[in-house]
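quick one, what's the 3D model for this:
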Amino acid sequence: MDKDKQIIHLMAAQDFSGLEFLIDEYSSNLYKTVYSILSYPEERAYVEDGMNEILYEIWQKITRYDETKSSFQTWMLMIARNRSIDWKRKLVRERTVTDENVTIPTDSELLEKENFLALVDHLSDIDQEIFLYYYFYQFSAKEIAEMLAVSVEIIFNRLSRGRKTLRELEEKKDGKL
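Below you'll find the predicted structure:
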C-alpha cells in the first residue's frame, strides 16, 4: 500500500497515527501554501492557527476524498488554499488602514465571480500570469515583479489595465455597454 493510501486508510479509521504520517509527509507543503497566501506581516500570526484548522478539516473530510478526482496532495492543498483565502478575505475586510502604495483589492469581487478564470482568459499571457499570481495565489506585487524581472510599477499598471478590461467585459456581458 502506498503512503497516501495508508494515510487515508488510517485517518478514515480515526487512527491518529495517520494524522502523524500526514504531518510528517505533507506539513511543509501545506505550510508553504498557507504562508504564501497570508503573506503580509500582520497576517503571519494566523499561519499556525490556520495550519491546525486545515489539519482538522482534512481529518474531518477524509472520507470525502475521491482519488478519481485528484491526487491526495492536490486535494489537501486545495483545502489549505481555500481556507487561507477565506482568512485573507476576512483580514482584508477588517483592515482599516490602506496605504496608497499597497493595493488592497477593492475589486475582490473579480476573484469571487465564478467566471474569474474565463474572464482572465481574455487577457494577454503575461497579464493572465500576473492576475493569477496576484488575485488567485495572493502574491504581492513586489514578489511578482521579482519573479518576472520587471518593476513593481509595471505590475500595478498591468493589474490596473487588466481590471479595466475585465470590468468592460463584464459590463458588455451584462448589457451595460
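
from here on, contacts and neighbour counts on C-alpha atoms
Will do.

for Leu166, give me its contacts.
Taking Cα atoms under 8 Å, 6 or more residues apart in numbering as the contact definition, Leu166 lies against Leu119, Val120.

where does it fall, secondary structure wise?
Applying DSSP states H and E as the criterion places Leu166 in helix 152-173.

also this sequence, please, to line up against the first:
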Amino acid sequence: MLEEELITKLRSQDEGALTALITQYGDYVLQVIWHQLPSSYERSYTSDIANRCYYQIWSKIGSFDETRGNLKTWLGAIVKHQAIDYQRGLSATFSQLDLTGVVIATPPPDEPLELGQLLNVLSEKERAIFQLYFDKDLTPEEIAHRLHMRRGAVYKQLSRARKKLKQEADKNDF
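Next comes the predicted model:
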C-alpha cells in the first residue's frame, strides 16, 4: 500500500489500514523501541510498548502533516517517546518498591559456588562474549560490532560456551 493511501485510510479509521501499517512498519517500530531500551528486562515489555504506539498512531493520525515530513519519521518520533515514557514508568515503579521484607536466597556457606572455576573451561574469546552477553546485557549485534566479528560467529560462540558450561556443571554437580 502506498504511503498516501495508507495515511488516508488511517485517517478514516479503516482497520485494514492499521494492519497494513503494522505489516509495513512493524519491524521499524520494533527497532526504534529496542534502540531506546538497552536492557533485556526493559525489552521484555516490547509488545506492550508497540501496542501503545499503534494506539497513539491510530488516535493521532489526524495531527500528521505531510508537509513537515514523511510518515516513517513521524512514526519514529511517536515510538521513541512512547518507549521513553514507558521506561520512565518502569524506573518510577522500582523506586517505589518496598524491599524491606524481601529475603534473597544464597547458597549455604559450606557449599561455595565456584563460578570462576566453571568459567575456566571457556576459551578467552568465549568467556569475553559470554560476559558481554550475560553480564553487560549486550545484544549479539552489539557484541559483534565491539569485537569485530560476524553476528553468526557470536551466536556460535555463545552456543559453544553454553554447551561447555553445561558439561562442566554436570561433571562437577553444580
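
next one: Gln82 of structure 2 from Ser44 of structure 2, what distance?
Gln82 of structure 2 sits at a distance of 15 Å from Ser44 of structure 2 (criterion: Cα to Cα, to the nearest Å).

brain fart, Ala144 of structure 2
According to Cα to Cα, Ala144 of structure 2 and Ser44 of structure 2 sit 22 Å apart.

more crowded one of these two?
A side-by-side neighbour count of Ala144 of structure 2 and Ser44, using other Cα atoms under 10 Å, places Ala144 first with 18 against 12.

next SSE downstream of the host helix or strand of the more buried one?
Using DSSP H and E, Ala144 of structure 2 sits in helix 140-147. Once helix 140-147 of structure 2 ends, the next helix or strand along the chain (criterion: DSSP H and E) is helix 151-172.

angle of that next one against helix 140-147?
Direction vectors for helix 151-172 of structure 2 and helix 140-147, defined by axes from the mean of the first three to the mean of the last three Cα atoms, to 10 degrees, enclose an angle of 100 degrees.

what's helix 151-172 of structure 2 aligned against in structure 1?
Equivalent residues of helix 151-172 of structure 2 are lacking entirely in structure 1, counting by TM-score structural alignment.

helices or strands up against that helix?
The elements that helix 151-172 of structure 2 packs onto, with contact taken as 3 or more Cα pairs under 8 Å, 6 or more residues apart in numbering; DSSP states H and E, are helix 115-119, helix 124-134, helix 140-147.

quick one, it and helix 124-134 angle?
Taking the same axes, to 10 degrees, helix 151-172 of structure 2 and helix 124-134 form an angle of 100 degrees between their directions.

what's the helix or strand hosting Asp85 of structure 2 packed up against?
Assignment of secondary structure by DSSP H and E places Asp85 of structure 2 within helix 71-95. Helix 71-95 of structure 2 makes packing contacts with helix 15-36, helix 46-60 when contacts are defined by 3+ Cα pairs under 8 Å, 6+ apart.

that helix: which residues count as buried?
Along helix 71-95 of structure 2, the positions that meet the burial threshold by neighbour count (16 or more other Cα atoms under 10 Å) are Leu71, Trp74, Leu75, Gly76, Ile78, Val79, Lys80, Gln82, Ala83, Tyr86, Gln87.

residue contacts, the first one?
Okay, so that is Leu71 of structure 2. Glu3, Phe64.

switch to 10 Å and redo it
With Cα atoms under 10 Å, 6 or more residues apart in numbering as the criterion, the residues that contact Leu71 of structure 2 are Glu3, Glu4, Leu6, Ile7, Tyr25, Ile61, Phe64, Asp65, Ala77.

quick one: the fourth one and Ser91 of structure 2, what's the gap?
Think Ile7 of structure 2. The gap separating Ile7 of structure 2 from Ser91 of structure 2 is 35 Å, by Cα to Cα.

next one: Leu6 of structure 2
Counting by Cα to Cα, the gap from Leu6 of structure 2 to Ser91 of structure 2 is 36 Å.

next one: Gly76 of structure 2
22 Å.

over to Leu97 of structure 2?
According to Cα to Cα, Leu97 of structure 2 stands 10 Å off from Ser91 of structure 2.

and His35 of structure 2, by the same measure?
17 Å.

repeat that for Ala161 of structure 2.
The spacing between Ala161 of structure 2 and Ser91 of structure 2, counted by Cα to Cα, is 33 Å.

then Gly16 of structure 2?
Using Cα to Cα, one gets 36 Å for the distance from Gly16 of structure 2 to Ser91 of structure 2.

same check on Glu5 of structure 2?
Applying Cα to Cα, one obtains 39 Å for the distance of Glu5 of structure 2 from Ser91 of structure 2.

swap in Gln167 of structure 2?
Counting by Cα to Cα, the gap from Gln167 of structure 2 to Ser91 of structure 2 is 38 Å.

what's the closest non-adjacent residue to Leu165 of structure 2?
Closest residue to Leu165 of structure 2 apart from its sequence neighbours, by Cα to Cα, 6 or more residues apart in numbering: Leu118 at 6.6 Å.
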